[in-house]
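In: Attaching a predicted model along with its sequence, questions to come.
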Amino acid sequence: MKKAIVGILVLLMIVALYFYHSKNRSLQVNQEYILVYDVSANDEADYNYADYPKIMLNKGDRALVKSIEGHFVEIEVNGERGWINDWYITASKPVNLVSNEIKYVLDATILKPFPEEAAAFNYDEVIESGKVVVIQAEYEGWYCVQILRYSEPLYDNYWIRKDEVGIVDDEDIREGKIKLNAELLTLSGKTMSEKIESYIIVEAYNDEYLKFDAPGGIMGLIKISDFLPIKSYDEL
């Protein structure tokens, strides 16, 4: 019985991969396509090793396909070339825009370069539990998000399943700012001379203090009452 179930699952995976691969075959070199969503084009057909973004492209741009490599296509827009995943010119449903909605990552997960499982891609952009994400768009069961990187959001193509983000309790929010004139301590408990105005990432240290990380590799302690978690887009 178990072998039969395994066999069925393998068959379903093969069928799914066939249909996913077959959509790529319909693409034609020297054919123009319309981008279905904003995307940053890389300098090679890869996610983890490309020096990206090479160029930033917008939904509605007309992209001329110059070459195809697996599920990556080299496109030319306004005389500039770069590589993108073929989903950005083959998606069958519209991408709906969302206006800067704040949510939080419920459990550590791996982000996706486009809104599908992307199992064939070795994409290693991990996002930790409690991270703040800014929802920019949605496609079926997926959100396209911007990620806060201390002083500003990181703009790129990061997709996460809708059920992997949500609203959390204040003590589970790991990003925010320090109250003005709050006392900062080193990890050894001494008063810290640095002034930190940017965002910090925190974790519970004990019942009274939080341990935080700040830009420049600065680590220290603050009282829980001196931490201001991000709760809305206006606080970014």
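Out: That came through, no problem. Worth saying up front: this structure is predicted, and the values here are computed from it rather than measured. Residues are numbered from 1 along each chain as shown.

In: going forward, measure contacts between C-alpha atoms and count neighbours the same way
Out: Noted.

In: I'd like the distance from Ala50 to Asn58, if you could.
Out: 20 Å (C-alpha to C-alpha, to the nearest Å).

In: what about versus this one:
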Amino acid sequence: MNEHKPDWYDRMKQGPFRERTFTDERMDDILRQARSGTAGRLVKGWHYAAGFAAVLILFFVIYTQQPAWFGSQTNAPAASPDVTLPPVSEPPPTEEPESQVYYVKGETGAYPAPEYHTMEPPAFTVMPGMAVKKKGAAESGFVLIEADGREGYVYEWYLTKDAGERTVQTVEPYVLLVGEPLKFRMHPEEAEPSGFTLHAGKVVKVTKEYEDWVCFDMITYDQPYEGEKWVKRSELAAWDPAKATEGKLRPGADVYEGKMIPAELPADDVIYLKEKLEGQTYQIQSAGGFTGFILYQDFVPNPFLPATASNWLLTPSEVREFEAYSQIKDDEQLRLLKPLDVFQYYVYAQELNDAETVYALYMKDDGYELPDYETYTNDLSRDPAERERTLQLWEKLKMGYSVKEEIDGDEALIRITPVNGGSPEDTKGFRLVRNADGIWKVAWMPMQ
């Protein structure tokens, strides 16, 4: 069967190079163009293309291989170094929120329970400026605090946000009297007094002050009362031994259980004058519940006197000798007395407000300064507060100072020293001199 063959079939059979295209004439033509510069432009373009290709190749190598000077290679992961991680520490303790931290503006006790009239002593004491943590809301005026790992209840009034506030001042104790019946508060800002009534003649010992308020201790006879007691200073009367109804029994004094029936009162027990009977006899009751009878002269006002105060006090027999001297005021009655005895006479006479006996005890020999009696008494009358200051001084000294006699020839010094140490500036002296008759008398202005 004859098939029809198209024209291109015959041309394909003749091959692709049936005619010569790269002849000698064509070669000569290319050389002529090269010499004329056309080929130079072609060569320069080829150089640019070759340079661009080289840059591409270099970029490809850098990107894919990352030589060592550019850091670790990406095509082979580096071995992990042996790194020791720091130990995981516990987070620091969380600080207390500032709103819970308060400061104490005065020394006070922290009690086991929030009770007004507690019988329990404080669990511990917090001092002025101490930082404490307030735990919870106030309860009956108290608030629970934590201080140095201990917990207790304090009056919320004592807490302040001001770390520098020290408005409650602890003072050297001194005694005052209840003049008119009054009730006390547990802190100065208590709306109404929560304390019970104190009656006239009761002795209180002031330990702290705040503005025109004072905080005091007192003796209770049925049960202890450990809470704080505050009143305005103006509500209390100045110390006056003649008005005090609480004190102690004079060393060596007799106590009677009934009419002339001797009894024994516990040593150093506190007593109060329950009732005045005939003459100078008083019925007394002690803090321990004892009831008996004493002579008034054997009553020593001030229940806060320590045992060390005994060398300030006259014995019952010495009181009788003093009374005899105060009647006659003859120096011969002093001849057998030592300087300390004369000193005790002087203090006792001032406590009795016996100006004549006080003046009689002064040194009157020529050459010694002493105003006449009229000038002396006029000076006393012009300064009524002087007696109050004098009585307060003696009572303060008796509560915290001991006395010792020192003799140097015709001079004697009663050295008055703080019982609990103190500084040399706290030591005081009382001067006496021996007169021409060899009798010890008090020098004018004796306190040094």
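Out: Noted; the coordinates are in hand. For clarity, every value in this text was computed on a predicted model and none was experimentally measured.

In: Fetch the TM-score of the aligned pair.
Out: After superposition, the two chains reach a TM-score of 0.73 (TM-score structural alignment, normalised by the length of structure 1), with 204 aligned residues with a C-alpha RMSD of 2.9 Å.

In: contacts for stretch 276-296 of structure 2?
Out: 219-222, 254-258, 263, 265, 269-275, 297 (C-alpha atoms under 8 Å, 6 or more residues apart in numbering).

In: Among the residues you listed, name the buried ones.
Out: The neighbour-count test (16 or more other C-alpha atoms under 10 Å) marks 219, 254-257, 265, 270-274 as buried among the contacts of stretch 276-296 of structure 2.

In: In JSON lines, list the residues you listed along with secondary structure and distance to Arg431 of structure 2.
Out: Output for these, formatted as JSON lines (DSSP: H, G, I helix; E, B strand; the rest coil; distance: C-alpha to C-alpha, whole Å):
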{"residue": "Ile219", "secondary structure": "coil", "distance to Arg431 of structure 2": "35"}
{"residue": "Asp254", "secondary structure": "coil", "distance to Arg431 of structure 2": "33"}
{"residue": "Val255", "secondary structure": "strand", "distance to Arg431 of structure 2": "36"}
{"residue": "Tyr256", "secondary structure": "strand", "distance to Arg431 of structure 2": "39"}
{"residue": "Glu257", "secondary structure": "strand", "distance to Arg431 of structure 2": "42"}
{"residue": "Leu265", "secondary structure": "coil", "distance to Arg431 of structure 2": "36"}
{"residue": "Val270", "secondary structure": "strand", "distance to Arg431 of structure 2": "33"}
{"residue": "Ile271", "secondary structure": "strand", "distance to Arg431 of structure 2": "34"}
{"residue": "Tyr272", "secondary structure": "strand", "distance to Arg431 of structure 2": "35"}
{"residue": "Leu273", "secondary structure": "strand", "distance to Arg431 of structure 2": "35"}
{"residue": "Lys274", "secondary structure": "strand", "distance to Arg431 of structure 2": "39"}
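
In: Tell me who's in contact with the residue most central in space within structure 1.
Out: Centroid-nearest residue in structure 1: Tyr158, 2.9 Å away (criterion: C-alpha atoms, centre = their mean). Going by C-alpha under 8 Å, 6+ apart, Tyr158 of structure 1 touches 111-114, 144-146.

In: can we see that at 10 Å?
Out: With contact set as C-alpha atoms under 10 Å, 6 or more residues apart in numbering, Tyr158 of structure 1 has these partners: 39, 110-115, 125, 133, 143-147.

In: how about it, what's its match in structure 2?
Out: Mapped onto structure 2 by TM-score structural alignment, Tyr158 of structure 1 lines up with Lys229.

In: Distance-wise, check that match relative to His117 of structure 2.
Out: From Lys229 of structure 2 over to His117 of structure 2 the distance is 10 Å, taken as C-alpha to C-alpha.

In: any common contacting residues for these two?
Out: 186, 194-195.

In: Mind giving me the ChimeraX command for buried ones among these?
Out: In ChimeraX, this line selects whichever of those come out buried by 16+ other C-alpha under 10 Å:
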select :186,195
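
In: got CSV for the shared contacts of Lys229 and His117 of structure 2, with secondary structure and distance to Val175 of structure 2 too?
Out: What follows is the shared contacts of Lys229 and His117 of structure 2, written out as CSV (three-state DSSP; distance: C-alpha to C-alpha, whole Å):
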residue, secondary structure, distance to Val175 of structure 2
Met186, coil, 19
Ser194, coil, 22
Gly195, coil, 19
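
In: for the shared contacts of Lys229 and His117 of structure 2, which one is nearest Val154 of structure 2?
Out: The closest of the shared contacts of Lys229 and His117 of structure 2 to Val154 of structure 2 turns out to be Met186 (C-alpha to C-alpha; 10.7 Å).

In: what ranges do the helices span in structure 1?
Out: Counting by DSSP state H, one finds helices in structure 1 at the ranges 2-25, 87-90.

In: The first one packs against which elements?
Out: What it means is helix 2-25 of structure 1. Packed against helix 2-25 of structure 1 by the contact rule (3 or more C-alpha pairs under 10 Å, 6 or more residues apart in numbering; DSSP states H and E) you find strand 62-69, helix 87-90.

In: Just tell me the aligned range of the longest one in structure 2.
Out: Residues 131-138 of structure 2 are where strand 62-69 of structure 1 aligns, taking TM-score structural alignment as the criterion.

In: Quick one: average offset of the matching stretch versus structure 1, please.
Out: Taking mean C-alpha distance after the TM-score superposition for structure 1, the mean distance separating stretch 131-138 of structure 2 from the aligned residues in structure 1 is 1.1 Å.

In: gap between that stretch and the chain center?
Out: 17 Å (C-alpha atoms, centre = their mean, to the nearest Å).

In: List the buried residues for it?
Out: Neighbour count says stretch 131-138 of structure 2 has 131-134 buried, by 16+ other C-alpha under 10 Å.

In: what's the answer for stretch 210-227 of structure 2, then?
Out: Of the residues in stretch 210-227 of structure 2, those buried (16+ other C-alpha under 10 Å) are 210, 213-219, 225-227.

In: Thanks again, I'm all set now.
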